[in-house]
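Novice: Generate a structure from the sequence data that follows.
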Amino acid sequence: MQYLTISCLLNFRLHMADGRPNDFVSRPTQSRLGISQCRPTNRIVFIKTHKTASTTLASIFERYGYSRNLSFGVGVGTHVISSYNHFQRDMIHRSNTQHQYHFLTNHVRYNREEMEAVFPNATYVTILRNPVSQFESSFGYFDFAHSAGIKDVDDPIGTFFQDPDKFYNTPGFYFKNQAKNGQIYDLGLDTNLQTDKIIFHNVFTSLKQELDFVLISEYFNHSLVLMKNTLCWNWDDILYISKGIRNSRIRYQISPETKLQIQNWNALDKQLYDYYNQTLWKKITEYGPGFWNDLAEFEGRLGAIQDECIDTSKRDVSDYREDNIVVKEEARDICKALALNDVQYTALIRKRQGAN
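Specialist: You can find the predicted model right below:
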């Protein structure tokens, strides 16, 4: 069984050609009219939201940047810079006296002014998920039922919404900021300010102006096709293997009534999601009929590489919360690179940049 441990990753070497891995040599973007004149975007700040497929997306950015020897802003500790604090420039490990970097991919809350100082002229990207499914995912993954003292009831989420303020304010509630409007929280709005409609309006207005591209988790492949064109990347650049797949033991069935309660509880996230979901579909319409051909092209490539790489008879359950894939024994280097997650890529990046 080919589990990818950190020790083997640090010894992992991709085959190189002109300083780049063979599997990742960049090619000009093709269009129906010939070679595109756009230049690939190589400086990206990814605002990593919680439980939105953000780990899978982070690994796409990390594979792209690592394979091209681009620089990453990493924290001084783990792969999480901070889940609670707004980004500050002194959070970044200054590798080899470097003060500016190409990529930010690890968890830290949005703070545009400080980010600009470390990642100048970057493209800002994030991903959002329907607040109902995002809340249910967070509820199971972060074990909110345990924090609220309702772990042993038949319907923990339904029970939570019998008196959400009471359970939410239980002393010692773990990861509380992710239990209500967690996505707008990651994008900078403090929990204690979320009842102020004027402050929310101002933050939302700023995000509309400042975020360059927002993916929608429910339409992940659709979003990637659009992102590929926005960044002037190639099909191979956006291939992926899903990460952080939640174990079925921490999934919940939700009644229609509870879904409405979740939407009301996460009303700010719903406004955010609805706006950017509509924006996504507007972009698809503007793309034209060729979008569906390009989506089919991408999903065909994606299916082929996943069939080649994934051993469907095995699963990695080393983290009890997750049910992750295992690559085939004699898989190509591209498969091994696609299988690396955020923690593993960050370890490789830290080692390369002398940030250990």
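Novice: rest of the way, CA atoms for contacts and neighbours
Specialist: Noted.
Novice: could you pull out the helices for the stretch 1-150 of the chain?
Specialist: 6-10, 54-67, 112-118, 131-141, 144-148 (DSSP state H, counting those that start in this stretch).
Novice: Using TSV, lay out those together with mean neighbour count.
Specialist: What follows is the helices of the stretch 1-150 of the chain, written out as TSV (neighbours: other C-alpha atoms under 10 Å):
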stretch	mean neighbour count
helix 6-10	13
helix 54-67	23
helix 112-118	17
helix 131-141	21
helix 144-148	20
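Novice: roughly how far apart are F139 and N69?
Specialist: According to C-alpha to C-alpha, to the nearest Å, F139 stands 37 Å off from N69.
Novice: do the same with F298
Specialist: F298 is 25 Å from N69, where distance means C-alpha to C-alpha.
Novice: what do you get for D196?
Specialist: For D196, the distance to N69 - C-alpha to C-alpha - is 44 Å.
Novice: Let's see this one next, to set against the first:
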Amino acid sequence: MAAPIAIMQEASRYSDVTDCVTCEKKPSDHVVFIKVHKAASTTVMNVMLRYGLSRNLTIMLPRRYNCINELGTVSKRDVLPSITGKYDILCNHVIYNRTAIASFFPSDTKYVTILREPFEQFVSGFMFYRYVYPINYLKNFTSANPVHEFLSNPRKYEPANPMYSFTNNRMSLDLGYPDVSFKNMTYLDGFLKKLGKEFDLVMLAEYFDESVILLKRTLNWTLKDVLYISSNTFSKYKAKLNISVNDRLAYRQWAKADYALYQYFYDVFWRKVYDQGATFFQEVRTFRYLRKLMTDYCQQNRFIRSSVDLILQETDWSPDITITKNDCRVMLTAELNLIENMKRDYMFKFKDKVTRLLHKNSSWVYDYATKKLKHR
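Specialist: Coordinates of the predicted model:
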């Protein structure tokens, strides 16, 4: 095997800090990440999956596609069964329902989610579900600026069932807002306070690296655990839009719940950051430097059959970090492909136990499992 590449750390060193702020605490192996649509959540999901795979944890996987349930419930019929009876990590799409989700996870589970500035999240969702994964109510606009056309009269275009909308306070819906019609805003204050108590961390997409370092510290993970390569970015069509101030004002009136949600957790986020002290920003700067080295390495070696490992040398925030070709492969694998690969591995690894468990709960899943196994 070829010798690894050693990369010297050029960022400033700080002798008064150690590898991690909470080194002596046990890392959290039980994490629920609520994946909010079009808020950089696919990148966070990849971090969660890599952590679970590297430690042989039980990851809750949906039985169909990449979504567990988007109707506000979670049942055994929605997920592949756990061999141990409990799960360690959840990071696929599901509407947040604390009672339903908590029944599958240990009591010490940490709860995390992510939000994005509401107008940016709306535009990203609008264009994604218009061009990339077209849905009926968004793909039929004919004007040069479909966002402006939609905002001129949102109720004219919205689906009859708000659960199928990606443009009506979608972040609040993903987090379980109790009135999906968003006609009764009296729930809002209680909803925000409830989420504030139940979530250990709410990340912000606009401050992604700061959010990732908060995630690392909240979960007591290592710097390598939270390294990432951005996933599912989408800007091809957005550049063609001519967004006006009036468009932004119209959306603010339409998405009052999402704006209140974002502002509430924006304030919470920065209080958490400032509580970390000055070393927090030093760690963020070091993290960005290491992440760039890793991203360059992974991109440059993406199509090379064999390559040497990358060694990111010791910093005040971590010992030497080894990045392998396999690390890069997992980081660069698209979400749907990664989930499908994990399902196949799951079926093959536990084929005898799984087919019995699946047959007990659902005959169509049993058929699905046995067909998959025959093609291994």
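Novice: Mind checking the TM-score on these two?
Specialist: Once superposed, the chains reach a TM-score of 0.80 (TM-score structural alignment, normalised by the length of the first structure), with 310 aligned residues with a C-alpha RMSD of 2.5 Å.
Novice: can you tell which of the helices of the stretch 1-150 of the first structure is closest to I284 of the first structure?
Specialist: helix 54-67 (19.7 Å; C-alpha to C-alpha).
Novice: The closest one maps to which residues in the second structure?
Specialist: Here helix 54-67 of the first structure aligns to the second structure at residues 41-54, judged by TM-score structural alignment.
Novice: List the superposition-based mean deviation of that stretch with respect to the first structure.
Specialist: Compared with the first structure after fitting, stretch 41-54 of the second structure deviates on average by 0.5 Å (mean C-alpha distance after the TM-score superposition for the first structure).
Novice: Quick check, central residue of the second structure?
Specialist: With distances taken as C-alpha atoms, centre = their mean, S41 lies nearest the centre of the second structure, 2.8 Å away.
Novice: which residues does that residue contact?
Specialist: Residues in contact with S41 of the second structure (C-alpha atoms under 8 Å, 6 or more residues apart in numbering) are K35, I114.
Novice: Pull up the gap between it and K343 of the second structure, please.
Specialist: Distance, S41 of the second structure to K343 of the second structure, by C-alpha to C-alpha: 20 Å.
Novice: Over to D275 of the second structure?
Specialist: The spacing between D275 of the second structure and K343 of the second structure, counted by C-alpha to C-alpha, is 40 Å.
Novice: Among the two, which residue is more densely surrounded?
Specialist: For D275 of the second structure versus K343, neighbours defined as other C-alpha atoms under 10 Å are more numerous around K343 (19 against 10).
Novice: show me what contacts that one?
Specialist: Neighbouring residues of K343 of the second structure by C-alpha under 8 Å, 6+ apart: L61.
Novice: The first structure: which residue goes with that one?
Specialist: Using TM-score structural alignment, K343 of the second structure pairs with R350 in the first structure.
Novice: buried set for the helix or strand harbouring its match?
Specialist: Assessed by DSSP states H and E, R350 of the first structure sits inside helix 342-353. Buried residues in helix 342-353 of the first structure, counted by 16 or more other C-alpha atoms under 10 Å: D342, V343, Q344, Y345, T346, A347, L348, I349, R350, Q353.
Novice: Reformat those residues as JSON lines; add distance to K151 of the first structure.
Specialist: Shown next, in JSON lines, are the buried residues of helix 342-353 of the first structure (distance: C-alpha to C-alpha, whole Å):
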{"residue": "D342", "distance to K151 of the first structure": "29"}
{"residue": "V343", "distance to K151 of the first structure": "29"}
{"residue": "Q344", "distance to K151 of the first structure": "32"}
{"residue": "Y345", "distance to K151 of the first structure": "34"}
{"residue": "T346", "distance to K151 of the first structure": "34"}
{"residue": "A347", "distance to K151 of the first structure": "35"}
{"residue": "L348", "distance to K151 of the first structure": "38"}
{"residue": "I349", "distance to K151 of the first structure": "38"}
{"residue": "R350", "distance to K151 of the first structure": "38"}
{"residue": "Q353", "distance to K151 of the first structure": "43"}
